[in-house]
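>>> With the input below, show me the fold.
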Amino acid sequence: MRYLPHSEAERAEMLGVIGVDSIEALFGAVPEDLVAKRPLELPPHSPEYLVEAHMRQLAGRNHAAGDGPFFLGAGAYRHHVPASVDHLIQRSEWLTAYTPYQPEISQGTLQMLFEFQTQVARITGMEVANASLYDGSTGTAEAVLMARRLTRRSKVLLSGGLHPHYRDVVRGYLRDDDDLVCLSASPSGQGDLLDRIDEDTAAIVVQTPDFYGHLRDLKRAAEAVHAVGGLLIAVVTEVVSLGVLEAPGALGADIVVCEGQSIGNALNFGGPYVGLMATRQKFIRQMPGRICGETVDAQGKRGYVLTLSTREQHIRREKATSNICTNSGLCALAFSIHLSLLGAAGFTRLARLNHARACALADALEQIDGVELLNKTFFNEMTIRLDRPASGVVDALAQRGILAGVPASRLVPDDDQVNNLLILAATELTSDADIEALCAALKETLA
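So this is what the prediction gives:
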């Protein structure tokens, strides 16, 4: 590419090669009212090293998760990701293709996705899994649409314990139609979910652990919705919990959706993340996205193929199960490598360590005046009630370098009953010193 021509002769030469008489003619297809009348108000160009210095200065203003005691959760969790994960995801075997449009030359990518599907199916207790979705929230919306296709019904009940962002994404997909029933986000329960099930119900959506950290009875929910021919969609935002909790598939779930960020993927200031979806074999034709399979080639050697890809890029749009056009391939790869490094025993140990850290946090919090623990059950996340609005307390502790959790009012802004509620998470990275610093600062702030 030539340098930007400054002289009239150079501009005329380039225009001649293109075959136009002037710059104005080059952009003649742009409507006149959209043409800029003056230069953009941008700073002059700078040398690369000065831009790098400026960006480092801006980045230095961030308070990252590892910079101090950290108790944020609510759908995104801080876990240790081994350095080996970052090394392995850059190997050429996995970077042969962004997306497997030509499977015969994308064997590395397809093998990885096949292994990923196998892992997701095993940890969720389901029979089949797809080759990832974007994230847990859009995966939940896709599961709702899938359940409607399978049951040929339209009524869907969203539990009050479903993450508010997930609820809002489902609403966006369904455009708030009258057959979508969103129960209130109660900190004490999931609303009158089971009492609202009737013969018109296509599915109920239950999250466990839920938004407030409570563990939910999926088996009872499955029995209730199956009695009327509906489906149970189980949602898991903290996938590490599946290392110790009974798999949703074993409890009767028909479709399981998870946010897989906790395994192999750092917080990254909000993404990208990876959506997991698994279901029963009989529902496979209505599953969105891709499904990779194992086969043999003409020489009898093992190979991998796209067994199903009912997305609109591959078939007619009106026949597609989804307009999800790609997958979170790199994040899925990181998930698969990290889970492989852990192994089954390591995954269970990680989950037990998370729960132990959360128990230590809960015990410490219950000793503070003005703090009430709301959870009778939890995995690594819990909700406390303070004697004043939680948002102000969080702001005060943030000034001391402690990220003390997520005020429920931040995600449920129109409900006064949650103003004093604070959601905290503990993981394997939460130390005794972190818990001591949080509790000491909380005591001072509430005193």
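>>> drop to CA atoms for contacts and neighbour counts, all remaining ones
OK.
>>> Can you list the buried residues in the secondary structure element (helix or strand) that Met382 belongs to?
Using DSSP states H and E, Met382 sits in strand 381-386. For strand 381-386, the neighbour count (16 or more other C-alpha atoms under 10 Å) marks Glu381, Met382, Thr383, Ile384, Arg385, Leu386 as buried.
>>> just stretch 147-155 next, same as before
Neighbour-count burial for stretch 147-155 [16+ other C-alpha under 10 Å]: Ala147, Arg148, Leu150, Arg153, Ser154, Lys155.
>>> now, which of those residues lie within strands?
Lys155 (DSSP state E).
>>> Show me where the protein has its helices.
All helices of the chain, identified by DSSP state H, fall at 8-18, 23-26, 48-59, 83-88, 107-124, 136-151, 164-174, 218-226, 329-365, 390-398, 408-411, 432-446.
>>> so which of those helices comes closest to Asp192?
For those, the distance to Asp192 is smallest for helix 218-226, at 11.5 Å, taking C-alpha to C-alpha.
>>> Let's compare: structure for the following, please.
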Amino acid sequence: MASRVTRRSRIAVLDSVSPAYISVLRTYTEAQGIVIDVVSSNNLHLSEETACLVAQQPNFLGYIEDMQSLADQAHSLGTLFVAYADALSMAMFTPPGEYGADIVASEGQALGVPPTFGGPYVGIFACKQDFIRQMPGRIVGRTVDTEGRTAYVLTLQTREQHIRRERATSNICTSVALIALMTTVYMAANGRHGMRRTAELTYQKAHYLASLIADIPGYSVVDGGIFFQEFAVQCPVTPAALNERLLDHKIIGGLDISDRVPNGMLLCATEVNTRAEIDAFATALAEIGSSD
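The predicted structure follows:
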């Protein structure tokens, strides 16, 4: 989409974006002749051929990026800024619209959708009004019917069934209307203040877990700045060995990130975790650490 809007053929992606997301981007862009450049925020070089800069908030290791600075650098070269933002974090931290994101993507699973062994979930996609005609999928508009009542209609449908195939912006779609309804009900039931409270609970529980782990001999929390719900931990043993031992405690451990942090594990705590569960996890880590 960014390449169509700017008529440019390169996409810059921060190295702090999830490697899984970068892999998906390569799959989508390779056949189109679009080049993916993985760049560092500490040494950000964008060319006049760069269609967009992609950043994740929070980043892959869970830490908060300076999105305003990144957006400003991108816009100074006429490059679009694309944000992949955690849905729940937007209730607590600056939302993409306020730091000038042109295109936003997110996963709505945290908004009342159970994990269900990996899906189905609901993708969230937004953009500035200027680019709405380049947006894939169907765009629903709000109007009134003949009796003046609020009505919703499919305003834009740039699909190959309706226009010339080569001009279509959406050739493959998956309906997640049921899951979208679940997230709508969840947000309506919580309201603005409830969503903020849920985000704060997530933040507090993640930091409580981090504080417990920081006090366990052999473990250290990687200092990467402010984090929301995920954070990196350096362990006394390999994450593979640690996760195997955690299964004995009926606990599924964290993600192995040893390629980025020596003996590194990515952990997360959210509003659904009780204090007892968090304490039990920390106790298990301490027992495993002391026995090795």
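>>> Would you give the TM-score for this superposition?
The TM-score (TM-score structural alignment, normalised by the length of the second structure) is 0.93; 288 aligned residues with a C-alpha RMSD of 1.7 Å.
>>> Export the buried residues of stretch 147-155 of the first structure to JSON lines and append columns for distance to Ala404 of the first structure.
Listed next are these as JSON lines, based on distance: C-alpha to C-alpha, whole Å:
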{"residue": "Ala147", "distance to Ala404 of the first structure": "38"}
{"residue": "Arg148", "distance to Ala404 of the first structure": "40"}
{"residue": "Leu150", "distance to Ala404 of the first structure": "43"}
{"residue": "Arg153", "distance to Ala404 of the first structure": "43"}
{"residue": "Ser154", "distance to Ala404 of the first structure": "41"}
{"residue": "Lys155", "distance to Ala404 of the first structure": "38"}
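>>> Let's have the buried residues of strand 381-386 of the first structure in CSV, adding distance to Arg171 of the first structure.
Listed next are those as CSV, based on distance: C-alpha to C-alpha, whole Å:
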residue, distance to Arg171 of the first structure
Glu381, 26
Met382, 26
Thr383, 25
Ile384, 28
Arg385, 29
Leu386, 31
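>>> Nearest to Ser431 of the first structure among those residues?
Glu381 (15.1 Å).
>>> and the closest one, what pairs with it in the second structure?
Applying TM-score structural alignment, one finds that Glu381 of the first structure aligns to Glu230 in the second structure.
>>> that older thread, redo the helices of the first structure as a markdown table? Include distance to Lys319 of the first structure.
Converted to a markdown table, the helices of the first structure look like this (distance: least, C-alpha to C-alpha, whole Å):
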| stretch | distance to Lys319 of the first structure |
| --- | --- |
| helix 8-18 | 42 |
| helix 23-26 | 41 |
| helix 48-59 | 46 |
| helix 83-88 | 38 |
| helix 107-124 | 24 |
| helix 136-151 | 12 |
| helix 164-174 | 18 |
| helix 218-226 | 28 |
| helix 329-365 | 24 |
| helix 390-398 | 47 |
| helix 408-411 | 36 |
| helix 432-446 | 53 |
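>>> Val371 of the first structure is nearest to which of the ones you listed?
It's helix 329-365; of the helices of the first structure, that one is closest to Val371 of the first structure (C-alpha to C-alpha) at 6.8 Å.
>>> what range in the second structure does that closest one sit on?
Against the second structure, helix 329-365 of the first structure falls on residues 177-213 (TM-score structural alignment).
>>> Buried residues of the matching stretch, list them for me.
By 16+ other C-alpha under 10 Å, the buried positions in stretch 177-213 of the second structure come out as 179-180, 182-183, 186, 195-210, 212-213.
>>> again with stretch 153-167 of the second structure
So for stretch 153-167 of the second structure, counting by 16+ other C-alpha under 10 Å, buried means Leu156, Gln157, Thr158, Arg159.
>>> Other residues contacting that stretch?
133, 136-143, 168-171 (C-alpha atoms under 8 Å, 6 or more residues apart in numbering).
>>> Closest one to Ala83 of the second structure out of the residues you listed, please.
Pro136 (16.6 Å).
>>> Surely that closest one and Thr169 touch.
Yes - assessed by C-alpha atoms under 8 Å, Pro136 of the second structure is found in contact with Thr169 at 5.0 Å.
>>> Just to confirm, what residue in the first structure is aligned with Gln134 of the second structure?
Using TM-score structural alignment, Gln134 of the second structure pairs with Gln286 in the first structure.
>>> How about Tyr99 of the second structure?
By TM-score structural alignment, Tyr99 of the second structure lines up with Leu251.
>>> Now do the match of helix 329-365 of the first structure: distance to the chain's middle.
Here the centre of stretch 177-213 of the second structure is set off from its chain's centre by 14 Å, with C-alpha atoms, centre = their mean, to the nearest Å.
>>> Once aligned, what mean separation remains between it and the first structure?
When the first structure is superposed, stretch 177-213 of the second structure averages 0.6 Å from its matched positions, counting by mean C-alpha distance after the TM-score superposition for the first structure.
>>> Return the member of the contacts of stretch 153-167 of the second structure nearest to Tyr152 of the second structure.
For the contacts of stretch 153-167 of the second structure, with Tyr152 of the second structure as the reference and C-alpha to C-alpha as the criterion, the closest is Arg142, at 4.6 Å.
>>> can you pull the contacts of the closest residue to that closest one other than its chain neighbours?
Nearest residue to Arg142 of the second structure in three dimensions, chain neighbours excluded: Tyr152, at 4.6 Å (C-alpha to C-alpha, 6 or more residues apart in numbering). Contacts for Tyr152 of the second structure (C-alpha under 8 Å, 6+ apart) come out as Val140, Gly141, Arg142, Thr143, Val144.
>>> could you check the distance from the aligned partner of Tyr152 of the second structure in the first structure over to Thr109 of the first structure?
Counting by TM-score structural alignment, Tyr152 of the second structure lines up with Tyr304 in the first structure. The gap separating Tyr304 of the first structure from Thr109 of the first structure is 9 Å, by C-alpha to C-alpha, to the nearest Å.
>>> before we move on, what about Gly303 of the first structure?
Computed as C-alpha to C-alpha, the Gly303 of the first structure to Thr109 of the first structure distance reads 11 Å.
>>> Kindly report the same for Val156 of the first structure.
For Val156 of the first structure relative to Thr109 of the first structure (C-alpha to C-alpha), the value is 36 Å.
>>> Check Ala408 of the first structure too.
From Ala408 of the first structure to Thr109 of the first structure the distance is 40 Å (C-alpha to C-alpha).
>>> These two - which one has more neighbours?
Ala408 (26 against 23; other C-alpha atoms under 10 Å).
>>> what's the residue mapped onto that one from the second structure in contact with, if anything?
In the second structure, the residue matched to Ala408 of the first structure (TM-score structural alignment) is Ile257. Counting by C-alpha under 8 Å, 6+ apart, Ile257 of the second structure touches Asn263, Gly264, Met265, Leu266.
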